[in-house]
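> The following block contains a protein sequence and its predicted model.
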Amino acid sequence: MTDSTSRPNAMDASDWLLLLVLSLLWGASFFFGKIAVAQWPPLAVVLARVGLASVTLLLVVRLSGLSMRVGRPMWLGFFGMGLLNNLIPFGLIFWGQTQIGSGLASILNATTPLFGVVVAHLFGGEKASGTKIAGVAAGLAGVAILMGPDAIGGVGGALLPQIACLGAALSYGFAALYGRRFRALPPLVTATGQVTATTLMSIPLVLVFAPPWSLPVPNSQTVLALLGLAFLSTALAYAIFFRIMRRAGGTNVTLVTFLIPVSAILLGTLFLGEALLPRHVFGMAAIGIGLALIDGRALRRRRAIA
């Protein structure tokens, strides 16, 4: 999650390249997740993802000369952030992906900025402008189009998994508000702290609900998917994310939200045989309009030209 108060700077070609790479890494997380949950339960996949990533990030912190000795209050905050930013959304998304495609899950996850506006308006003291409210309305219309007949037909079919992915987006919205308390810390320390805290919270849950001795031995595809989730879509993605944020500002890095579904849909369609329905395209278009209204930069540029 990014600090919305960061001052945006102009992005050069290298920044745009990094942003594209980041969208591929985070888009691939839905692809890797879909493969992993086919053999392992969602909680076990969550633990593998954050556990391996936390070891990697702790090593990066050590090599960077930073320290995780930030005091008990901050570590308690890491547990709150890990719950909202990792454990809840990862668990919901992976569970949702047991029943819906990775492309659809990524599109629903793209509603995160919409929920961020609502959460900040209701709980963060940031009153939404008329344009942002219009953006939320457009985004919600897009969600309704995406969910289609499932939302009318009652609880069943693909409705619950889609609601789970929306719940993950809502959790990310609360995480963005909660994460403001870590502004004084280096971003890499915050990322490492929350992933490590998530690992510690996940262990007892896995022991109770998905004990390792009951899990099947993962095949090669599952192993590669878990490694991809941990090292590429979590550890490496965080490193790139914070580099872009440091160079170009928090506002610019949120552009990745527009790009993630593209890579997730392409990977799901090409390698998993997932079908992309016309309503998914129309729903994503409505969500994109909503995000553009919330972002506001296109409107400001048009006014400046006028």
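It's in.

> CA only for contacts and neighbour counts going forward, please
OK.

> and G157, helix, strand or coil?
coil (DSSP: H, G, I helix; E, B strand; the rest coil).

> contacting residues around it?
D150 (Cα atoms under 8 Å, 6 or more residues apart in numbering).

> got it, and L104?
Counted by Cα under 8 Å, 6+ apart, L104 has contacts I265, H280.

> gap between it and Q221?
Distance of L104 to Q221, computed by Cα to Cα, to the nearest Å: 22 Å.

> Check T112 too.
Per Cα to Cα, T112 is found 29 Å from Q221.

> When the two are compared, which one has more neighbours?
T112 (23 against 13; other Cα atoms under 10 Å).

> Quick check: which element contains S14?
Following DSSP states H and E, one finds S14 within helix 13-36.

> Kindly report the same for G82.
helix 72-82.

> ok, residues contacting the following helix or strand past that helix?
For helix 72-82, the following helix or strand on the C-terminal side (DSSP H and E) is helix 88-96. Here helix 88-96 makes contact (Cα under 8 Å, 6+ apart) with 33-34, 37, 41-43, 45-46, 105, 160-162, 164-165, 167-169, 171-172.

> likewise stretch 164-184?
So stretch 164-184 is contacted by 1-3, 74, 81, 84-85, 88-90, 92-93, 95-96, 105, 108-113, 115-117, 119-120, 124, 190 (Cα under 8 Å, 6+ apart).

> try 7 Å this time
1, 81, 84-85, 88-89, 92-93, 96, 105, 108-109, 111-113, 115-116, 119-120, 124, 190 (Cα atoms under 7 Å, 6 or more residues apart in numbering).

> take a look at this one as well, against the first:
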Amino acid sequence: MMSKQLKWVYLFILSLVWGSSFILIKKGLVGLTAFQLGSLRIIFAALFLLLIGFRSLSKIQKHQWKYIALTSMFGTFIPVYLFAIAETEIDSSITAILNSLTPLNTLILGAAFFGITFRKNQIWGVVIGLIGCLLLVFNGAINHPEQNYYYAVLVLIASICYATNVNLIKRYLSDLTSLSITTGNFLILLFPALAILSFTNFYEVVHIEKVQHSLWFILILGVVGTGIANVIFFKLIKISSPVFATSVTYLIPIVAIFWGLLDNEVLTFIQCVGAFIILIGVYLSAKK
């Protein structure tokens, strides 16, 4: 299949997988803490990837390991914990909508540090996206006083991390296979994730039925939503542009909102308007 067609296939698959990740995090938090969830997500993904991709590590040159380490931190380690912490206070659908600012942040960081130039319509996209974000967050805070919308800042930080990650991969690791990059990332992350998990009370509560039930959701999230999805995502970055690759976040909120509504989450009309404004801003920022 030609790369022009294949990139749309990858985009569609990732939208389904990552759009479902937010509800899996929500279900995982029923029996796990945010740090337990984040650590287990990384551990499950790492074990799976080392099983299928250990041999691919030999393709990574010595000088590339520093970029593997950087992309592991920005692309997985920091966001995994930030999303888990954020969803202890705000709905999964809201988290997914805010995550759609990633292409916009990719453009801003690309222009600031990686030599990508701005166009006029892209500047308008940045402004419009930020307006939509403010509308979504402030209206949510007013209509959902039981939720702490200050935690939305964590999602914004995570989207900036993702944006940094795709620019780094495109700039410094485009000659490596997707499996090599992903397996290298999780080899590095396995040990700190195990260390963080050991400082929680996970081993004391793992026998509890509620905890074991949550583990199944995180196993799916780790293997499919993190391990396999990252391999596909890195393939997408290699055959397209960083901004196109992160435009998967156009579709992620649609899938996440669908799951959220099934789980009795509620979006106000103003929040829907804010979400739509964000997507317009993202579209303008990604448009050539």
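In hand now; what should we look at? Treat the numbers as computed from the prediction; the structure is a model and nothing was measured.

> Let me see the TM-score of these two.
Scored against TM-score structural alignment, normalised by the length of structure 2, the superposed chains reach a TM-score of 0.87; 282 aligned residues with a Cα RMSD of 2.7 Å.

> still on that earlier bit, helices or strands next to the helix holding G82 of structure 1 in the packing?
With contacts defined as 3 or more Cα pairs under 7 Å, 6 or more residues apart in numbering; DSSP states H and E, helix 72-82 of structure 1 has these neighbours: helix 187-209.

> chain center to the helix it packs on: distance?
16 Å (Cα atoms, centre = their mean, to the nearest Å).

> Next secondary structure after that helix?
helix 220-227.

> Can you give the distance from that next one to the centre of its chain?
For helix 220-227 of structure 1, the distance to the chain centre is 20 Å (Cα atoms, centre = their mean).

> Next: stretch 170-189 of structure 2.
With Cα atoms, centre = their mean, you get 16 Å for stretch 170-189 of structure 2.

> Repeat that for stretch 74-90 of structure 1.
Relative to its chain's centre, stretch 74-90 of structure 1 lies at 13 Å (Cα atoms, centre = their mean).

> And for stretch 238-251 of structure 2?
12 Å.

> try stretch 103-119 of structure 1
9 Å.

> what's that stretch aligned against in structure 2?
Using TM-score structural alignment, stretch 103-119 of structure 1 lines up with residues 93-109 of structure 2.

> For that stretch, measure first residue to last.
So stretch 93-109 of structure 2: terminal residues 25 Å apart, Cα to Cα.

> tell me which residues of it are tucked away?
Using 16 or more other Cα atoms under 10 Å as the test for burial, stretch 93-109 of structure 2 gives 93-109.

> okay, now G115 of structure 2: neighbour count?
With other Cα under 10 Å as criterion, G115 of structure 2 counts 9.

> sec struct for it, please.
Under three-state DSSP, the three-state class of G115 of structure 2 is coil.

> do the one 10 residues further on as well
Under the three-state scheme (three-state DSSP), the conformation of G125 of structure 2 reads as helix.

> Would you quantify the distance from the residue mapped onto L197 of structure 2 from structure 1 to W213 of structure 1?
Alignment note: L197 of structure 2 maps to V206 in structure 1; criterion TM-score structural alignment. Using Cα to Cα, we find V206 of structure 1 at a distance of 11 Å from W213 of structure 1.

> These two: which is more packed in?
Neighbours of V206 of structure 1 and W213, each counted by other Cα under 10 Å, are more numerous for V206; the result is 18 against 8.

> tally of neighbours for the alignment partner in structure 2 of L76 of structure 1?
Aligned against structure 2 by TM-score structural alignment, L76 of structure 1 finds its counterpart in K66. By the measure other Cα under 10 Å, the count of residues near K66 of structure 2 is 10.

> Next up, the contacts around K66 of structure 2.
Applying Cα under 7 Å, 6+ apart, no residues qualify as near K66 of structure 2.

> mind listing what V223 of structure 2 touches?
Residues near V223 of structure 2 by Cα under 7 Å, 6+ apart: F44, A45, F48.

> Next, format those as CSV and append secondary structure and distance to V17 of structure 2.
Shown next, in CSV, are the contacts of V223 of structure 2 (DSSP: H, G, I helix; E, B strand; the rest coil; distance: Cα to Cα, whole Å):
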residue, secondary structure, distance to V17 of structure 2
F44, helix, 16
A45, helix, 14
F48, helix, 17
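
> Put the buried members of those into a ChimeraX selection.
Here is the ChimeraX command that selects the buried residues among the contacts of V223 of structure 2 (16+ other Cα under 10 Å):
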select :44,45,48
